[in-house]
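Colleague: all I have is the shape, not the residue letters:
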């Protein structure tokens, strides 16, 4: 799934540039992705319509620290939670976007909840929301797609 998302980010200007869902699935199959990866990625994209339990307006106005519940603490490794905190504290993610990323992470198989996958999902949310972010943070997130930093 993460490879499909990375492909979409690299090959489409934004989510509005996607062909209809069926055509997108066919395109992804032609590129070489399997049905399960495609289905998971398309479900993740559907998750961008996820409604957090806290209203979006309240999240946007939030200045507090995110407290993780017991299930999140069990499933989200400390480095992933630290990344989410870092991105939010440095203005790369707002609280609403953070919740989108956390929701997507919580829907991944346990072994797929890694820092690199959190970075790709963060890029997906920022890309879908057409958000701008600091260059150095963007460079670090893009390294998750390519395996190396874009800037030197």
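Modeller: Thanks, I have the structure now. In this text the structure is predicted, and so the values were computed from the model without any measurement.
Colleague: contacts, neighbours, all on C-alpha from now
Modeller: Fine.
Colleague: check which helix or strand covers the residue nearest the centre of the chain.
Modeller: Nearest to the geometric centre of the chain sits residue 121, at 1.7 Å (Cα atoms, centre = their mean). Residue 121 is part of helix 115-128 when elements are defined by DSSP states H and E.
Colleague: which other helices and strands contact that helix?
Modeller: Helices and strands touching helix 115-128, by 3 or more Cα pairs under 8 Å, 6 or more residues apart in numbering; DSSP states H and E, are helix 2-11, helix 78-89, helix 95-106, helix 135-146.
Colleague: which one of those is the most hemmed in?
Modeller: helix 95-106 (a mean of 21; mean count of other Cα atoms under 10 Å).
Colleague: so that helix versus helix 78-89, what angle?
Modeller: Calculated by axes from the mean of the first three to the mean of the last three Cα atoms, to 10 degrees, helix 95-106 forms an angle of 160 degrees with helix 78-89.
Colleague: residues in contact with helix 95-106?
Modeller: Contacts to helix 95-106, defined as Cα atoms under 8 Å, 6 or more residues apart in numbering, come from residues 44, 47-48, 50, 52, 56, 59-60, 62, 72, 75-76, 84, 88, 113, 118, 121-122, 125-126.
Colleague: flag every buried residue along stretch 117-137.
Modeller: Buried residues in stretch 117-137, defined by neighbour count with 16 or more other Cα atoms under 10 Å: 117-128.
Colleague: and what of stretch 43-61?
Modeller: For stretch 43-61, a neighbour-count test (16+ other Cα under 10 Å) marks 44-45, 48, 59 as buried.
Colleague: ok, structure two:
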């Protein structure tokens, strides 16, 4: 899924417009991504849309303290957790968006994830939700290490 997110970022982010799922699906298949990965990614984007609607009515997360579960601690390094807390404390992401990032990380089929991939996932979440001012700052952070595959 991360490779598809990189592709989406490199091909669509600068336009500021998110393509429809059918357009995106066609482009991803044309780029050589397999059907299973494409469908998982499109499902992930659809899930983000549903969570966005639910979060608008749920303010409970704004007043809670979040600790990582043991399984999350195995996958999420202290630097990644610190980065997410930094974004949240500086109002770049909301507590709900933090949870979406954490959920996305945990759903990846890898043991550990690096900070650059977390930045990309966070950027995709903000972009999908139309939060352009926040995505500009995160994009700046993303390009600090120029990790994108070329």
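Modeller: Perfect, I can see it now. The structure displayed is predicted, hence computed values, not measured ones.
Colleague: returning to that earlier point: just flag the most distant two among the buried residues of stretch 117-137 of the first structure.
Modeller: Spanning the widest gap among those are 117 and 128, at 16.3 Å by Cα to Cα.
Colleague: counterpart of the residue nearest to the centre of the first structure over in the second structure?
Modeller: Under the alignment (TM-score structural alignment), residue 121 of the first structure maps onto residue 121 of the second structure.
Colleague: leaving out sequence neighbours, find the closest residue to its match.
Modeller: Nearest in space to residue 121 of the second structure, with sequence neighbours left out and distances taken as Cα to Cα, 6 or more residues apart in numbering, is residue 101 at 6.6 Å.
Colleague: now the one you found: how far from residue 32 of the second structure?
Modeller: Using Cα to Cα, to the nearest Å, one gets 26 Å for the distance from residue 101 of the second structure to residue 32 of the second structure.
Colleague: can you check residue 119 of the second structure too?
Modeller: Look at residue 119 of the second structure and residue 32 of the second structure: by Cα to Cα, they are 24 Å apart.
Colleague: same question, residue 136 of the second structure
Modeller: Separation of residue 136 of the second structure from residue 32 of the second structure (Cα to Cα) stands at 29 Å.
Colleague: next one: residue 77 of the second structure
Modeller: Plainly put, residue 77 of the second structure is 32 Å away from residue 32 of the second structure if you go by Cα to Cα.
Colleague: what angle sits between the longest helix along the second structure and helix 2-12?
Modeller: Counting by DSSP state H, the longest helix found in the second structure is helix 35-56. Interaxial angle, helix 35-56 of the second structure versus helix 2-12 (the same axes, to 10 degrees): 80 degrees.
Colleague: can you give the contact residues for stretch 84-94 of the second structure?
Modeller: Contact with stretch 84-94 of the second structure is made by 62, 95, 98, 126, 134, as judged by Cα under 8 Å, 6+ apart.
Colleague: between those residues, which sits nearest residue 26 of the second structure?
Modeller: Nearest to residue 26 of the second structure, judged by Cα to Cα, of the contacts of stretch 84-94 of the second structure is residue 126 at 23.1 Å.
Colleague: with adjacent residues omitted, what lies nearest to that closest one?
Modeller: residue 135 (6.0 Å).
Colleague: measure residue 127 of the second structure to residue 121 of the second structure for me?
Modeller: 10 Å.
Colleague: now do residue 42 of the second structure
Modeller: On the measure of Cα to Cα, residue 42 of the second structure and residue 121 of the second structure end up 14 Å apart.
Colleague: do the same with residue 3 of the second structure
Modeller: From residue 3 of the second structure over to residue 121 of the second structure (counting by Cα to Cα), the distance is 11 Å.
Colleague: also residue 141 of the second structure?
Modeller: 13 Å.
Colleague: residue 20 of the first structure is nearest to which of the helices and strands packed on helix 115-128 of the first structure?
Modeller: Short answer: helix 2-11, nearest of those by Cα to Cα, at 13.7 Å.
Colleague: contacts for the closest one, please.
Modeller: Contacts to helix 2-11 of the first structure, defined as Cα under 8 Å, 6+ apart, come from residues 28, 33, 37-38, 41, 117, 120-121, 123-124, 127, 145.
Colleague: 7 Å - rerun?
Modeller: 37-38, 41, 117, 120, 124, 145 (Cα atoms under 7 Å, 6 or more residues apart in numbering).
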